[in-house]
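Peer 1: Next one to model:
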Amino acid sequence: MRMEEEMMVLQRVGHMVQQIAEAIAATLNSNVTIVDSNLVRVAGTGPYQESIRNYIPNGSAFTRVLKNKETILIENPGQEEECCACTKRDSCLETFEICTPIIWQGEAVGVIGIFAFDERQKRYLQERKEQFLNFLNKMSELLASKVGETILFEKIASSNKELDAVIQNVNQGVICVNSKCKINHINTKAINLLGLSKSTKELWGIRIQDIWPEALIIKAIEKEQELFDKEEYFEGRGFKKGFLTTVKLIYQDDNVVSAVCTFTDLENIQKFAFRAREKYTNFNFDNLIGISSKLNKVKKKARQVANYDSTVLIVGESGTGKEIFARAIHNDSSRADHPFIGINCSAIPETLLESELFGYEPGAFTGADRKGKAGKIELANKGTFFLDEIGDMPLFLQAKLLRVLQERELTKIGGLKSKPVDVRIIAATNKNLEELIEKRMFREDLYYRLNVIPISLPPLRERTEDIPILIEYFLKIYNQKFQKNIKGFTSEAMNFLLGYSWPGNVRELENIIEYGINFAEDDYIALEDIKDRFGAFLDTRTSTLKEMVSKYEREEIIKCLERFGWSDEGKEKAAQALGISRATLYRKLSQV
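Peer 2: Now for the predicted structure:
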């Protein structure tokens, strides 16, 4: 509270000050007035009562009292030195006055004055002035204490409002209870997390056991033991929630007088953890490197479906970037602020896959966590769930997944009730699911549920024009990682890379570049530096390297001429596009 506000506190408790003034007047049989530090009359009796809330005359003795913080006794008002500056000195009706400062924390916050208006009252006050001076000092101390109480009360009230505002706006449930576990305070977040129908005020005074019998705060009070980030669970009507709870005990004279618990939705914490992890894998369509028409066509299709919740099935060979496409779709959708959670169906043993996907209830099977576990589909609620290698999912799990797609709800292992989930499903495979259906290894009904939006990723061998761009991209990454400055590949090595079939696609190309940077001794990676990685391929190919290069050159020259035409102008444009001179183009044409 600012000092100016503290100095005006007498005005805010004017009713109480007036009662004290009237009590003084009755005790001393004289007229009384009380002013604040701004010289505003706060209380008064007799003739002063009509001018309450008005300023007293300028230059009055009260001004000196406030300044010097000392009592003044004036036996001849209007004639003494203290009255020289008063604007009412010539018309002053008072015959005697005593003015005493009200001091609080070393500051004069007001003045008490008692007055006589005739000779009889004057003699009465003069005869008893020592007694009255002592009495006024006591009344001044009383008023100062009332001022202090009022300021303290206002500060506490203001602090309580600030604290309540903080408690109501934190993103955690907050419950305060006394030593008998009766609720002193509960914020709106706690009410919402627990699914309660009563308001904050309606819950005050209720025993916490009546709404949450197993609450950790009860045990903390009983054992006089504080808790930090402990898991606990609340069972409401038709739902069960897990929380991460901290309990702080409040002591007075070594006795627990109250406790405060804060709790956070465990599911939200898990989702936040997934989001934090995904922060460093925040792929978007710009991460899909390439200029080929095939790639751009697929990217355009994926962008178009990103903002809709239709199920997507991504088909492509290993290493073509199926997960990157799935992440890009998610991050370009309205679900981007929610989790992207994936699972590789071929990487997890069949016995564990079901619990990873759907979760389980407490005690669902031998070895299960007694608190239960949320499945990855549930953790992806509001976001996207990515099923990689869907073709390897066991048949019995395919039926459960089909229900999630059809009903938008799941049942945990050992659970009796289903739970609604709001997820977008993106699946991916490098297998021919139609062939698996014929072999009865994949459910036909699930296939049609997944294959709403099919996206087929082209293998790298079908978009060779992207290879130089990808090489440049990966060179930059691994140069920085290994603190090297490899400028590229020799022409021999580049021609080989352009003619290679890339069964491992982009992933294999990235590995080759990392390998080459490790072993390159010059500024450019030579074929000799990487040939060990292609041993089997080099041993089994029927064409020589020179023959392969010539074949590739012929194909590229013909592509350019078909694009620009076989006229002289077309040949000029083709030479520019290929980065060779017109003479070189004619020479190579003679070999076609």
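Peer 1: can we go C-alpha only for contacts and neighbour counts from here?
Peer 2: Noted.
Peer 1: Tell me the helix or strand right after the longest strand seen in the chain.
Peer 2: As assigned by DSSP state E, the longest strand anywhere in the chain is strand 239-252. The element immediately downstream of strand 239-252 (helix or strand, assigned by DSSP states H and E) is strand 255-265.
Peer 1: Would you mind finding the longest helix in the chain?
Peer 2: helix 129-169 (DSSP state H).
Peer 1: So which residues of the stretch 401-550 of the chain form strands?
Peer 2: Assigned by DSSP state E, counting those that start in this stretch, the stretch 401-550 of the chain shows strands spanning 409-410, 419-420, 424-429, 453-456, 488-489, 524-525.
Peer 1: give me the number of residues near the residue nearest to residue 321 when sequence neighbours are not counted?
Peer 2: Once flanking residues are discounted, residue 321 sits nearest to residue 506: 7.4 Å by CA to CA, 6 or more residues apart in numbering. As a burial measure, residue 506 scores 22 neighbours (other CA atoms under 10 Å).
Peer 1: Same question for residue 461.
Peer 2: 18.
Peer 1: Can you tell me, leaving aside adjacent residues, what's nearest to it?
Peer 2: With sequence-adjacent residues excluded and distances taken as CA to CA, 6+ apart, residue 461 is closest to residue 501, at 5.4 Å.
Peer 1: ok so, going back, and the residue nearest to residue 321, how far from residue 307?
Peer 2: Distance of residue 506 to residue 307, given as CA to CA, to the nearest Å: 27 Å.
Peer 1: And residue 96, by the same measure?
Peer 2: Distance, residue 96 to residue 307, by CA to CA: 89 Å.
Peer 1: and what of residue 471?
Peer 2: According to CA to CA, residue 471 and residue 307 sit 32 Å apart.
Peer 1: do residue 121 as well
Peer 2: Note on residue 121: its distance to residue 307, by CA to CA, is 92 Å.
Peer 1: residues in contact with the strand or helix carrying residue 41?
Peer 2: Per DSSP H and E, residue 41 falls inside strand 41-44. Strand 41-44 is touched from outside by 10-11, 14, 17-18, 21-22, 31-36, 49, 51-56, with contacts defined as CA atoms under 8 Å, 6 or more residues apart in numbering.
Peer 1: who touches the helix or strand where residue 314 lies?
Peer 2: If you go by DSSP H and E, residue 314 is part of strand 312-315. Residues from elsewhere that reach strand 312-315 (CA under 8 Å, 6+ apart): 322, 326, 425-431, 450-457.
Peer 1: Before we compare anything, build this one as well:
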Amino acid sequence: MYLRIPYIDRVGIVHDITLILAKRETNIISMEVQEGIVFLECQDVLQDQRIEFVEELSSISGVQEIVEISFMPSKGRAEQLEAILTSVQDGILAVNQDSIITQCNPAAVRMLKLSAQQVPGQPLGSTLFKNLLIQETLQTGCQHNNREVFIASDHGYCVVNTIPLRNKCDDVIGVIAVIRDTHDVRNLMRSMTTSLPMTFADIPFVSPVMEEVLGQARRYAASDSTILINGETGTGKELFARALHSASRRAKAAFVPINCAAIPDTLLESELFGYTEGAFTGAVKGGKPGLFELANGGTLFLDEVGDVSAHLQVKLLRVLQEQRVRRVGSNKEVAIDVRIIAATNRNLEDMVSDKTFREDLFYRLNVIPLLIPPLRERFEDIRLLSEIFLKRFAEKLQRSVMRFSPLALQRLEGYNWPGNVRELKNIIERAVNLVDGEEVQSEHIFLGRLSGSTAAPTLVQFETYQTLEERLGEIERVILQQTSLRFRSSRRMGAVLGLSHTAVLKKMRKYELPLS
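Peer 2: You can find the predicted model right below:
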């Protein structure tokens, strides 16, 4: 039976209540006294005696009323606290100065792999007592904020906050540890910082060769196997890597890119594998997770993997084989689940032959090869990409330019594009900055010094030709020969030279030039 008894404060009111219960031989189970209210839990009173019992309590001087309630306030608070602790995803662990667990929610039980015998009332294991910084907080009274520590959890590391509990004399009598799974922390960071995902639909093309490559890539995305993307600089290898990730079952997890050629070898190891506190001079307090850990459950993109040193090639091979990673300066290994997408503009097979790239690592990376064609081999896409970049930069730079002149387009389509799509993008941005009107002219297109530039075509040193037709024929032969080196089909050559593909074939046969 639970009762709520509001009263006017006076000395002895609790004594009077207990006297009545003692007189009636009714056992008091618990009593809570707040300012102006007594909450009473006692054994049940028979129904026919309840009215008399209530009237007797009501007759006590100062008692305002007797209200029957469903539970004691302490029980309500305990149930509310239990509901809160159960609902939060962070682990919450309270320990007293004797390392006895006084509070522990289900998340902490799961993350710390506690047994049923280690629920409140039992001592916390000495390893966790130390690793969770609880021992240090008890000894020093200092709290720790967002410290990454190693525990035997699913992900190896967790983020811990410790709060010392003090009595009225300011002595530390316990510690509350708030434990957060690093996987959850990284998911939160990713949701707040990542840009919109890149998909295959975001890769523009009209050329048959790109249609075939994208068809291959879509099939590869469904697999979890390692992919090695080959392609010249500027062809969009990272774009394909992001699209592969977005189309995979890992799309909701992290995509972590790193350019292996842009980071010195001494730093690349700690970036990939992470490090522990004190591993080297300048190491961040508490250590730092590596990119393999950050990409756990998702995709790690190793761009320019051909530039990785021999030392790191060995460590990289070990991670790929064992799916476990060890931080620099640590003897603890963490299991990871990461899909690797690697990319390079170098010929790794030649590097294997030259003993500059490990053969076993090459085979580990080259499970599924994907070749991205250079822009000069996808002639049909030059106009499409140029118009897309023109519109994008016109909006960005707030210019009124709307189109290319025929000569400007002919100039773009006649260039060899050694820098591929990246070079095209930069040249269009430059042109938009130079245009005053609505149309990009030929003089606004500044190409490189490589083939296709404004330099005069190479001429043959003539000796004893008698007629103009013979001289023009030799120049025509040189032009066809140079064009065939840049554009590998008669249709592309014809589009550049203003001829039909049959006319190109006829002239090639006339001058006995090879057809590709």
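Peer 1: And the TM-score between them?
Peer 2: In this superposition the chains share a TM-score of 0.73, using TM-score structural alignment, normalised by the length of the second structure; 444 aligned residues with a CA RMSD of 4.1 Å.
Peer 1: picking that back up, any buried residues in whichever helix or strand comes after the strand holding residue 41 of the first structure, and which?
Peer 2: Going down the chain from strand 41-44 of the first structure, the next helix or strand is helix 61-68, by DSSP H and E. Buried residues in helix 61-68 of the first structure, counted by 16 or more other CA atoms under 10 Å: 61-66.
Peer 1: Check stretch 233-243 of the second structure too.
Peer 2: For stretch 233-243 of the second structure, the neighbour count (16+ other CA under 10 Å) marks 233-238, 240-243 as buried.
Peer 1: Over to stretch 133-146 of the second structure?
Peer 2: For stretch 133-146 of the second structure, by 16+ other CA under 10 Å, it's 133-138, 141, 143-144.
Peer 1: Same question for stretch 239-246 of the first structure.
Peer 2: By neighbour count on 16+ other CA under 10 Å, the buried set for stretch 239-246 of the first structure is 242-246.
Peer 1: now these in JSON lines, with distance to residue 291 of the first structure?
Peer 2: Listed next are those as JSON lines, based on distance: CA to CA, whole Å:
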{"residue": "242", "distance to residue 291 of the first structure": "49"}
{"residue": "243", "distance to residue 291 of the first structure": "49"}
{"residue": "244", "distance to residue 291 of the first structure": "49"}
{"residue": "245", "distance to residue 291 of the first structure": "52"}
{"residue": "246", "distance to residue 291 of the first structure": "54"}
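Peer 1: what sits against the aligned partner of residue 387 of the first structure in the second structure?
Peer 2: For residue 387 of the first structure, the aligned position in the second structure is residue 302, judged by TM-score structural alignment. Going by CA under 8 Å, 6+ apart, residue 302 of the second structure touches 257-260, 340-343.
Peer 1: Please repeat the previous calculation with a cut-off of 6 Å.
Peer 2: When contacts are counted by CA atoms under 6 Å, 6 or more residues apart in numbering, residue 302 of the second structure is found next to 258, 342.
Peer 1: how about it, secondary structure?
Peer 2: Assigned with DSSP: H, G, I helix; E, B strand; the rest coil, residue 302 of the second structure falls in the strand class.
Peer 1: Mind telling me what element the spatially most central residue of the first structure is part of?
Peer 2: With distances taken as CA atoms, centre = their mean, residue 272 lies nearest the centre of the first structure, 8.4 Å away. In this structure, residue 272 of the first structure sits in helix 266-278 according to DSSP H and E.
Peer 1: Now tell me what touches that helix from outside.
Peer 2: The contact list for helix 266-278 of the first structure (CA under 6 Å, 6+ apart) reads 242-244, 339.
Peer 1: Okay, buried residues for the longest helix out of those in the second structure please.
Peer 2: Across the second structure, the helix with the greatest residue count (assigned by DSSP H) is helix 468-486. Of the residues in helix 468-486 of the second structure, 474-475, 477-478, 480, 483-484, 486 count as buried by neighbour count, 16+ other CA under 10 Å.
Peer 1: Ok, stretch 249-257 of the first structure next?
Peer 2: Within stretch 249-257 of the first structure, the residues that count as buried by 16+ other CA under 10 Å are 249-250, 256-257.
Peer 1: Nearest to residue 489 of the first structure among the residues you listed?
Peer 2: Among those, residue 249 lies closest to residue 489 of the first structure (CA to CA), at 67.7 Å.
Peer 1: Who are the contact partners of the closest residue to that closest one other than its chain neighbours?
Peer 2: Leaving aside its chain neighbours, residue 249 of the first structure sits nearest to residue 259 (4.4 Å; criterion: CA to CA, 6+ apart). By CA under 6 Å, 6+ apart, the contact set of residue 259 of the first structure is 176-177, 248-250.
Peer 1: Repeat the analysis, applying 10 Å as the threshold.
Peer 2: When contacts are counted by CA atoms under 10 Å, 6 or more residues apart in numbering, residue 259 of the first structure touches 175-179, 181, 183-184, 217-218, 220-221, 224, 226, 247-251.
Peer 1: Just the ones in helices from those residues, please.
Peer 2: The members of those that map onto helices under DSSP H are 217-218, 220-221.
Peer 1: Quick one: map residue 157 of the second structure onto the first structure.
Peer 2: In the first structure, the residue matched to residue 157 of the second structure (TM-score structural alignment) is residue 241.
Peer 1: likewise residue 89 of the second structure?
Peer 2: Correspondence of residue 89 of the second structure to the first structure, assessed by TM-score structural alignment: residue 171.
Peer 1: That match is in contact with residue 192, isn't it?
Peer 2: No. Residue 171 of the first structure lies out of contact with residue 192 (CA atoms under 10 Å); the separation is 11.2 Å.
Peer 1: More neighbours: which of the two?
Peer 2: Using other CA under 10 Å, the more surrounded residue of residue 171 of the first structure and residue 192 is residue 171, with 15 against 11.
Peer 1: what about that one, distance to residue 189 of the first structure?
Peer 2: Look at residue 171 of the first structure and residue 189 of the first structure: by CA to CA, they are 7 Å apart.
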